[in-house]
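>>> Just to be clear, the model below is a prediction. Sequence and coordinates:
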Amino acid sequence: MKESLLILAAALAMVSCGGNAQQKAATAGTQQTTAAAPDMHNAETSLDYLGVYKGTLPAADCPGIETTLTLAPDGSYALHLKYIDRDSEFDEKGAFTVKENLLTLTPSEGGQPQYYKVEENRLRRLDAEKQPVTGALADNYTLQKTTE
């Protein structure tokens, strides 16, 4: 008996909530049914992710890596890395793609791709499995958009 009552209550809840997905509008004596549009906002369609990003990313053997990443309108990128307290600088170029909120950097000379999560005016570095870096320094794995 309780099982039947529970099933009936669940069915009534689903029917009563389902009416919000469609709205009926009367126009000039006719009725139109319009469905609610799904939210299609993501970094690819909503954020202005092109431009220059800068930050100091953590490093295991020096105080950090000054990083400058430029995303160009033609789908190319330029990455400049300068190791603090060392005489080491590296430049990398390649192509990038953005799918939803995932930015993928693919080096033109081969090597492993790098991943970033696109956020409002910043990029958050992800690990090789496309997951956010965790731990005490997790907040330091971001690059801020500049006005350059």
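The structure has been received and is ready for your questions.

>>> going forward, measure contacts between C-alpha atoms and count neighbours the same way
OK.

>>> So what's the residue count around Y141?
Neighbour count of Y141, defined by other CA atoms under 10 Å: 18.

>>> From Q131, how far off is it?
As defined by CA to CA, to the nearest Å, Y141 lies at a distance of 12 Å from Q131.

>>> Then E100?
Per CA to CA, E100 is found 15 Å from Q131.

>>> could you pull out the strands for the protein?
Listed in chain order, the strands of the chain (DSSP state E) span 22-27, 30-35, 51-57, 65-71, 76-83, 88-99, 102-107, 114-119, 122-126, 142-145.

>>> Out of those strands, which is closest to E44?
Closest approach to E44 among those (CA to CA): strand 88-99, 5.9 Å.

>>> mind listing what's buried in that closest one?
Neighbour counts over strand 88-99 (16 or more other CA atoms under 10 Å) mark K93, G94, A95, F96, T97, V98 as buried.

>>> ok now it, how far from the chain's centre?
Mean-position distance between strand 88-99 and its chain equals 17 Å (CA atoms, centre = their mean, to the nearest Å).

>>> which helices and strands does that strand pack with?
Here strand 88-99 touches helix 43-46, strand 76-83, strand 102-107, going by 3 or more CA pairs under 8 Å, 6 or more residues apart in numbering; DSSP states H and E.

>>> hold the first one in mind and look at this next one:
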Amino acid sequence: MKKVMMIAAIAAALVSCQSKGTQNNDTAMDEGVMTVTGNDSSAVAVYEGILPAADGPGIQYVLSVDSIGPDGESGYTLVTTYLDADGPGKNKSFTTTGKKEMIQKDVNNKKKTAIKLTPDNGEAPVYFVVVNDTTLRLVNDSLQEAVSDLNYDIIQVK
């Protein structure tokens, strides 16, 4: 499990370094994020997408989640980059880590499967509904989607 978390941390650090590079007036986004497999058959899946923001062009989400390890625990690293947060071309990134949990709930008489991300720092959990094999959608704690035509999906990258 420690190997998987170390690999996830390295992947997040690489993504974070790439995001910090965008703060120097470089607005190009790098799509090159990887899926890593550890020696213990646990895999790290990486999802990425730009979601809507109230006061800017968007928030880039890069989520690295690991499969359940031998001890039954699994974790995540989430890097959120607020695009143009400090002016044009000046992004601001935040990284959180914590426990990943798969949950199921009935929403409007439909069973939904979601990932609950509980940060280690005590902040409120974040929820993503599993849309399909490669897509997660940001939702509220009741697993309800935003009433909007905006895109709240993050897509698994290879």
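Yep, it's here. Note that the structure is predicted; figures quoted are calculated from it, not measured.

>>> Any chance of the strands of the first structure in CSV with distance to I7 of the first structure as columns?
CSV is the format used below for those (distance: least, CA to CA, whole Å):
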stretch, distance to I7 of the first structure
strand 22-27, 24
strand 30-35, 27
strand 51-57, 54
strand 65-71, 54
strand 76-83, 56
strand 88-99, 41
strand 102-107, 41
strand 114-119, 42
strand 122-126, 44
strand 142-145, 49
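
>>> what's near enough to touch the most centrally placed residue in the second structure?
For the second structure, L63 is the residue whose C-alpha lies nearest the centre (CA atoms, centre = their mean; 2.4 Å). Each residue near L63 of the second structure by CA atoms under 8 Å, 6 or more residues apart in numbering is listed here: V46, Y47, E48, Y76, T77, L78, V79.

>>> what does A78 of the first structure give?
By CA under 8 Å, 6+ apart, A78 of the first structure lies in contact with L69, T70, L71, D91, E92, K93, G94.

>>> For these, which two are the farthest from each other?
Largest pairwise distance in the contacts of A78 of the first structure, by CA to CA, is 13.9 Å, between L71 and D91.

>>> Now which residue in the second structure aligns to L71 of the first structure?
By TM-score structural alignment, L71 of the first structure lines up with V65 in the second structure.

>>> Quickly note the distance from its match to V46 of the second structure.
Taking CA to CA, one finds V65 of the second structure at 6 Å from V46 of the second structure.

>>> ok, now which ones touch V79 of the second structure?
Going by CA under 8 Å, 6+ apart, V79 of the second structure touches A12, V15, S16, Q60, Y61, V62, L63, S93, F94, T95, T96.

>>> Double-check the first one against Y76; I have them as touching.
No - with contact taken as CA atoms under 8 Å, A12 of the second structure and Y76 are classed as non-touching, separated by 9.7 Å.

>>> Mutual contacts of the two, please.
S64.

>>> Which residue is the nearest non-sequential neighbour of the equivalent of L117 of the second structure over in the first structure?
Taking TM-score structural alignment, L117 of the second structure has L105 as its aligned residue in the first structure. Computed as CA to CA, 6 or more residues apart in numbering, the closest residue to L105 of the first structure that is not its neighbour in sequence is F96, at 4.6 Å.

>>> what does that neighbour align to in the second structure?
Alignment note (TM-score structural alignment): F96 of the first structure maps to K100 of the second structure.

>>> if I look at its match, how far off is K20 of the second structure?
Counting by CA to CA - K100 of the second structure and K20 of the second structure are separated by 26 Å.

>>> ditto for V65 of the second structure
21 Å.

>>> still on that earlier bit, wait, which of the buried residues of strand 88-99 of the first structure is closest to K24 of the first structure?
Closest approach to K24 of the first structure among the buried residues of strand 88-99 of the first structure (CA to CA): V98, at 37.2 Å.

>>> what's the burial count for the residue nearest to that closest one when sequence neighbours are not counted?
Nearest residue to V98 of the first structure in three dimensions, chain neighbours excluded: E44, at 5.9 Å (CA to CA, 6+ apart). Look at E44 of the first structure: counted by other CA under 10 Å, it has 17 neighbours.

>>> hang on, isn't G98 of the second structure packed against P119?
Yes - applying CA under 8 Å as the test, G98 of the second structure and P119 come out as touching, 4.3 Å apart.

>>> Which residues are in contact with each of the two?
Common contacts of G98 of the second structure and P119, defined by CA under 8 Å, 6+ apart, are absent altogether.
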